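Visitor: Provide a 3D model corresponding to the input given below.
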Amino acid sequence: MNNKSVTLKASEETRSTIKKNYIQYASPFKGEYIIFKALKNGLIITAYENKKGEFFKIIFSGNHALEEALKYDVNATYNIPKKVVVEKWLDEGPQIGSDEVGVGDLLLPMIVVSAYVSKEDVIELKRLGIHDSKKMSDETILKIGPLLCQKFAFSKLTLPNAKMSDEVLKGENLNTLKAKMHNRALLNLKKKFPIVKNIYIDQFVSENTYYKYLKNEKEILSDLVFKTKGESSFPSIALA
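Guide: I've put the predicted structure just below:
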């Protein structure tokens, strides 16, 4: 069971809507200030009375807590326990990073995304629980994906499966295609944020081999930092 929780400050209207939507899962409760509690497949919703006359506090905890909370507040994020030290990335300053998906999957396109992260963005990424997408549920990714696209700057390149197959049949190396897409995606953001010095890439080949793949490109972004499993080391790669 997921132990993370999300706290919402809800108006009377939102509180009523939440209670209506989960009334069939209502559960007995104890507590001086609790006014409603529901249990749904490992998800716990607890509503507290409005003591100060402003907002009701509603806590979503357990399975799919963030996904459910986002239905009522698009800015909902995981609570960060005060006594828990949040795992730190190797660099939490302004940066650009890139990663890819779809490589090796015959049914999906190859997609490369680069993302820009400021120092302030790192705080938000931690609040959203983003560190390594491989450790996040599909439901969470699908829910917060649109929010990330609105809040953060990124460049996305897609190579359709048919085009990728054609290139391979012509003798093109998949890693060459990947390197060219990473280079272009990173260049796109570097031009938008020219003062950014730290640029990271999730390493899939050696640095020398990567640049060999790009030898015929008109523009090549150099001075990259290559890191295997980079999503665990740099927030820009984790976001990408």
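
Visitor: Only C-alpha atoms from now on, for both contacts and neighbour counts.
Guide: OK.

Visitor: So His47, which state does it fall into?
Guide: Just to correct that, residue 47 is Ala rather than His. The three-state label given to Ala47 by DSSP: H, G, I helix; E, B strand; the rest coil is strand.

Visitor: I have a second one here; can you model it like the first so I can compare?
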Amino acid sequence: QQLLRRHNLNNDFAAYIDNLKKQVKNFDSSLTISEKPLQYGVQLTVTGSDSKVVISVYNGKKGLKLVWGGSATELRSQLEAYLTGKTADTAAEMPPVCGNDYTLLRNCADFKGIWAGSDESGKGDFFGPLVVAAVLVDIAAAEKLVRLGVRDCKLINDKEVLRLAELIAEAAPVNSVLALKPEMYNFRYQQMRADGKNLNHLLSNGHIAVLSNVLRQCPQCNYALVDQFTASNDIRSSLQREFPEVNVVQQHRAEADIAVAAASVLARARFLAIMQELAAQVGRSELPKGGSDAATACARELLKELGRSALERLVKVHFANYKKI
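Guide: Now for the predicted structure:
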């Protein structure tokens, strides 16, 4: 199983690199590309007539990361703008990841001012559910969310998340939230593993489901934005089978977009609510978040108190924390 998982991840990353090279050639067919391996990644050197650009692509535990090298030439700024979907003029001026803009889409030629964004919560938490959410907005709703202070949930505390979630539901009523509580999560994860798939496939299914739910309610929407969490997945192809007019954009740091930021808040709010529900079921005021030693210690106590079957209704059993106990 470990060899199969590594094989699948390597295939995904190789497909991502191949696609990246094709995009470079689409940008300018005269450019030459050389490739060399890095620890946990690949380095691409793109050479033009009078300059070169170095793109280091890393495939680590936290996902894909692109690091741009070489001199600050016109080729580099234009290529970076092309590959990230930003115009050359705005590439150097992108705001920090704060979820208060729609820069990632507004420069697209056929952007109609209506779009959907999706994000997830709970992926790295030993206790609790996996939650995926999507929010559909137009420019008026987006601007209202900005005024309300909506931004990526990782930049605000949980109290603020719960307050903003209610406001988002009012300002952007076309939204969808899907939660897999631990018992169903473990069942679905085992199904995926039996089919030679992994957590990224389960995540992809969640994004497809919530985005489909909001897109069905707004036929005018022609863009869906997803924070890119893996080198290759079937989100685009699956959505476009039902919604052929929708452009599906997968972008690193997509939480900079207000729709994705709003989705991240709704997903986090549902995650927090289910965590409280699970804690109450086992007589605790709260359960530890994340995958720390505190989470492992709490699970060990609950195993002694309640037994294995009860614990498996609280935690994600494929985590290393579970193997420790």
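
Visitor: TM-score for these two?
Guide: Structural agreement between the overlaid chains, expressed as a TM-score with TM-score structural alignment, normalised by the length of the first structure, amounts to 0.56; 151 aligned residues with a C-alpha RMSD of 2.7 Å.

Visitor: mind listing the helices for the stretch 151-300 of the second structure?
Guide: 158-171, 182-194, 199-216, 235-242, 258-281, 293-306 (DSSP state H, counting those that start in this stretch).

Visitor: do you know which of those lies nearest Asn100 of the second structure?
Guide: Nearest to Asn100 of the second structure among those is helix 258-281 (5.3 Å), distances taken as C-alpha to C-alpha.

Visitor: Show me what counts as buried in that closest one.
Guide: The neighbour-count criterion (16 or more other C-alpha atoms under 10 Å) identifies 258-272, 274-279 as the buried residues of helix 258-281 of the second structure.

Visitor: what about the helices of the stretch 151-300 of the second structure, which gets the closest to Phe27 of the second structure?
Guide: Phe27 of the second structure sits nearest to helix 235-242 of all the helices of the stretch 151-300 of the second structure, at 21.2 Å, using C-alpha to C-alpha.

Visitor: right, so the helices of the stretch 151-300 of the second structure: which one is the most enclosed?
Guide: Across the helices of the stretch 151-300 of the second structure, averaging neighbours per residue (mean count of other C-alpha atoms under 10 Å) puts helix 258-281 on top, at a mean of 24.

Visitor: what separates that helix from the chain centre, distance-wise?
Guide: 15 Å (C-alpha atoms, centre = their mean, to the nearest Å).

Visitor: tilt between it and helix 182-194?
Guide: An angle of 120 degrees separates the directions of helix 258-281 of the second structure and helix 182-194 when computed by axes from the mean of the first three to the mean of the last three C-alpha atoms, to 10 degrees.

Visitor: name the helices or strands packed onto helix 258-281 of the second structure?
Guide: Judged by 3 or more C-alpha pairs under 8 Å, 6 or more residues apart in numbering; DSSP states H and E, the packing partners of helix 258-281 of the second structure are strand 114-121, strand 130-138, helix 139-148, helix 158-171, strand 175-180, strand 223-227.

Visitor: could these go into CSV alongside distance to Asn186 of the second structure?
Guide: Below are these laid out as CSV (distance: least, C-alpha to C-alpha, whole Å):
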stretch, distance to Asn186 of the second structure
strand 114-121, 16
strand 130-138, 10
helix 139-148, 35
helix 158-171, 26
strand 175-180, 9
strand 223-227, 24
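
Visitor: The ones you listed: which one's closest to Glu80 of the second structure?
Guide: Comparing these against Glu80 of the second structure with C-alpha to C-alpha, the closest turns out to be strand 223-227 (17.7 Å).

Visitor: just the angle between that closest one and helix 235-242, please?
Guide: Compare the direction of strand 223-227 of the second structure with that of helix 235-242 by the same axes, to 10 degrees and you get 160 degrees.
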